[in-house]
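# Predicted model and sequence below, questions to follow.
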Amino acid sequence: MTADQPFWNPRTETMPREQLRAWQWTKLRRAMAQARGSKFWADRIPEDITSFEDYVRRVPLVTKKDLVAAEEIAPPFGLLPSIDPSAAVRFHQTSGTSGNTPLRTFDTARDWAWAVDQWCTILHGVGVRPGQRAILAFGYGMFIGFWGMQDALMRMGCAVLPSGSMDSATRVRLLVDYQIEVIGCTPTYALRLLETAADMGIDLAADGNLKTVITGAEPRPPATVRAIERGFGAKVFDVAGMTELATVFTFECPGGPGISHIIEPAAIEEVLHPETREPVGYGERGVRVMTGLGREGWQIFRYWTEDIVIKRPWHECPCGRTWDWYEGGIIGRADDMRKIRGISVTPVMVEDVVRGFTEVREFQTVLRADRGLDVMVLRVEPTDPASARPELGERIAAEIKRTIGLLPMVELVEPGVLPRFEAKAVRFHDER
């Protein structure tokens, strides 16, 4: 692999589909054999699985609630480990932003080396190269976040400046003073940095040196991407990962906007109908079901992720990879879907409309019941007092009505009233 080579691992990224499928089957068989050491998985995975078809027919789907319940039998890991957790070199847990009990995981040295390699695949694929300077704007806590990206950058020969204890203003100065070229953060926090820079009188597109913005941890609509690219003067690439996998499983390809390749040597990805749970074809919307192929200690099989996706065939991307991809990445969450007066609404649908208004700095959606009727209240924080006019609220409401089919109540609030987020944003509140 050389600096001008587009692939981190040309063999695995361009492997013919027949060979890729055979390799996945070999890795799956090894993973299932390893899982005999787990009480939880040994009870769910028959020993005589003979094919992929047999696997999806006989191995039941599992949910996060199933995994949490198995851990709570004997915290912290309960019935899940396939090997003794004393072999672990890292401990992580899910973010807990949903308000539910976090799911706790661990990684051995081999697990983590594998997880970091998936991050290297992504970073090299989007143009990150040795010698570049990077920061990761997240809390460096138990949430796995961008930990794998940090170690991958170091493995690739990049300089990583730690920023876990810094506030937004300090991070903005870091971007300018060190002429940082790569940043990893949530889409929400990227917008927060741009907001902070504007308050400081700094134009990051002109004064900074960012080339690549890696965003993840939450769905982001096209309007949000445009706002981030415009503000930083850099390309934005979306990635998606899961604590349950230990690493990333998709990344946005430079071959085209919205093309998020599945790292198929790392995971088997099924797409099932959200209600019937039967497989759906290419181009059809469904829910991701994921099987991990890299961990030895804390494993995952046929996991109902709640992520809404549309899978497309590999040959529709011109980059040369033989991996299938998701159109638009993770486009929403099945458990985020809400019915409002008979219309299905997700947070990302609202965000895509609101981010199209440059006069909006921050927003919040609240669902309420008023005398038996569902009401969507949109609380909007304008960029400056001059924008806080009823006409702005009327335009936003009209656009939501046109695109989603609901007419919300729009409340304009004072600057700084709405909460800000470094990790996953929680802007959607159902109070019904």
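Now that the structure is in, tell me what you want to look at. Since we're looking at a predicted model, the values are computed, not measured. Numbering: from 1, shown residues only.
# going forward, measure contacts between C-alpha atoms and count neighbours the same way
Noted.
# and the residue lying closest to Val126 once chain neighbours are set aside, how far is that from Val248?
Spatial nearest neighbour of Val126, chain neighbours left out: Pro254 (6.1 Å); criterion: CA to CA, 6 or more residues apart in numbering. Plainly put, Pro254 is 17 Å away from Val248 if you go by CA to CA, to the nearest Å.
# Looking at those two, which is more packed in?
Between Pro254 and Val248, counted using other CA atoms under 10 Å, the more crowded position is Val248 (26 against 19).
# re the thing from before, let me see the contact set for the residue nearest to Val126.
125-126, 319 (CA atoms under 8 Å, 6 or more residues apart in numbering).
# how near is it to Cys317?
Taking CA to CA, one finds Pro254 at 10 Å from Cys317.
# Buried residues, the helix or strand hosting Ala205. List them.
In the assignment (DSSP states H and E), Ala205 maps to helix 204-207. Buried residues in helix 204-207, defined by neighbour count with 16 or more other CA atoms under 10 Å: 204-205.
# So the closest residue to Ile308 other than its chain neighbours, which state does it fall into?
Distances taken as CA to CA, 6+ apart place Val287 nearest to Ile308, at 4.7 Å, with adjacent residues excluded. Here Val287 is strand, with the state taken from DSSP: H, G, I helix; E, B strand; the rest coil.
# so how far is Glu269 from Val287?
10 Å.
# Neighbour count for the two, which is higher?
More crowded of Val287 and Glu269, by other CA under 10 Å: Val287, with 26 against 20.
# Use this one as the comparison:
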Amino acid sequence: MAWLDLPRGYWNPVSETMPRERLRERQFDKLKVQLEHAYAGSRFWRERMDAAGCPPDTIRSLADFSERFPILTREEIIAAEAVDPPYGTLPSVDPRLAVRHHQTSGTSGAQPVRTFDTARDWAWAADMWATGAYAMGVRPGDTALVAFGYGLFIGFWGLQYGLEKIGCRVIPTGSFDSEKRVRLLIEQQCQVLACTPTYALRLALTAEEMGVDLAQSAVKVVIASGEPRPEATKHKIEAAFGAFCGDTAGMTEAATIFMFECAEEPGGCHVIETDYLEEVIDPETLQPCDYGQRGVRLMTSLGREGIQVFRYWSNDLVTKRPHSDCGCGRTWDLYEGGIQGRHDDMRKIRGVWFMPSMVEDVVRKFPEIDEFQCQLVNIEALDTLVVQIEPKPAVREKDYEPLRQRFAAEVKRQLSLTPRVELAAVGTLPRFEMKAKRFQDLTAAPEAVKN
């Protein structure tokens, strides 16, 4: 594969290859600084630490912090911000020091989380992105196209500056449609593309309709972020672009990314452990998970000064693996498969655990399928998975029903669930540039669905 020739290396060799014992010491040193800063500057955090009986000078170790410090939820952030909008009692510095404002997209239906970054915060955020992009093989002199709307959602804003920090020529395409972006990729001989996994597939389909073979383009790295990315989706993107597709994940509450997939393709993403203290806990018992056990990640940022978060319930489902599972030399542990899904999207259907990303994994194995949506509905007192699939325009109508049947059989084989699969007309299902929303739980509807 062409991307096997991608350059290896470290953006910050000392941090990325630090012995684990020294890494833990550094995390604790940074944590103490962060706690003291929050206690001195943030009314929210000072009151919270006092109420929990754990002011900074009482935290003796990382284990002590994990055992005693309370978990922070999104709802608590929103409530604190409502006290005195827009940022409430959360800030640890005067908001007048802010150089940027961002807020969550609100796709979950809740009030957005609003946040700001100081100049120091933003330089740190860019450095986190540079760390991830460099690990994927991005180098000075590369040309990068960022397919992102550049709005209030933090998205790829930090990557723009991270790429500049590496020394790339960056092409922002906020107002461009897919055809214009494909033309720019070719005209500017871009080596790097950044977008969501869903939008990468949309660009590939657009290029195919234009008669453009993106596998013959100059693109060597596709930086994917913004939503869970099953392995089948990764392979489909890599085949379409003839390039390495590297996974990342970040969040507005963090200001930047906290993990990335290196060019060694270890089957997961390295956590940037010098700058984040990450815990994985069982969502029911709230006890720590061992390597190989799936749980919810709690995030503590060790690099942000404006609005800080400690033990933040991310809602992300992850499975931690030891750093030794990757041959790149980094001493940072991995999240297997990156973000596997959202805890609030997990459902048990007739005794079987289900996540929307599982359906996507099946969809991407069917080149005839363009888009999909899935719903959990109650049909005659039984929870039922309903999947709508939209065939590509080139698929002949006489092949629709065989496709539907083959897809239903594969879902049943892989998920141990019998779905109801429906065909959607070409061009009717929603398209997404940023976070794709393809799942709805309608089981709380007032009346059951009838056949």
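Structure received. Because the structure is predicted, anything quoted here is derived from the model rather than measured.
# that older thread, what's the residue nearest to Ile308 of structure 1 in contact with, if anything?
271-274, 304-309, 334.
# Nearest to Gly281 of structure 1, out of these: which one, please.
Val271 (8.0 Å; CA to CA).
# ok, the aligned residue in structure 2 for that closest one to Asp29 of structure 2 distance?
Under the alignment by TM-score structural alignment, Val271 of structure 1 pairs with Val280 in structure 2. As defined by CA to CA, Val280 of structure 2 lies at a distance of 21 Å from Asp29 of structure 2.
# So those two - more neighbours on which side?
Val280 (25 against 14).
# Is it correct that that one falls within a helix?
No - under three-state DSSP, Val280 of structure 2 falls outside any helix and is assigned strand.
# what sits against the residue lying closest to it once chain neighbours are set aside?
Of all residues not flanking Val280 of structure 2 in the chain, Arg297 sits nearest, at 4.4 Å (CA to CA, 6+ apart). If you count contacts by CA under 8 Å, 6+ apart, Arg297 of structure 2 has them with 278-281, 313-318.
# And Ser61 of structure 2, by the same measure?
Contacts of Ser61 of structure 2 by CA under 8 Å, 6+ apart are Phe28.
# Centroid-nearest residue for structure 2?
Ala249 (3.3 Å; CA atoms, centre = their mean).
# That one belongs to a strand?
Yes - assignment of Ala249 of structure 2 by three-state DSSP places it within a strand.
# In structure 1, what sits opposite it in the alignment?
Checking TM-score structural alignment: Ala249 of structure 2 goes with Ala240.
# my guess is its match contacts Ala217, does it?
Yes - Ala240 of structure 1 lies in contact with Ala217 (CA atoms under 8 Å); the separation is 6.4 Å.
# just the helices in the stretch 301-432 of structure 1 please.
347-354, 390-403 (DSSP state H, counting those that start in this stretch).
# just these: most buried one?
helix 347-354 (a mean of 20; mean count of other CA atoms under 10 Å).
# Provide the aligned range in structure 2 for that helix.
Under TM-score structural alignment, the match for helix 347-354 of structure 1 is residues 356-363.
# By how much does that stretch deviate from structure 1 on average?
Compared with structure 1 after the fit, stretch 356-363 of structure 2 shows a mean deviation of 0.6 Å (mean CA distance after the TM-score superposition for structure 1).
# Arg438 of structure 2 - how many residues pack around it?
The burial count for Arg438 of structure 2: 20, using other CA under 10 Å.
# Also the one 4 residues further on?
Residues contacting Leu442 of structure 2 under the criterion other CA under 10 Å number 15.
# isn't it right next to Asp383, touching?
No - with contacts counted by CA under 8 Å, Leu442 of structure 2 stays clear of Asp383, the gap being 9.5 Å.
# what's the overlap in contacts for these two?
Contacts common to Leu442 of structure 2 and Asp383, judged by CA under 8 Å, 6+ apart, are 376-377.
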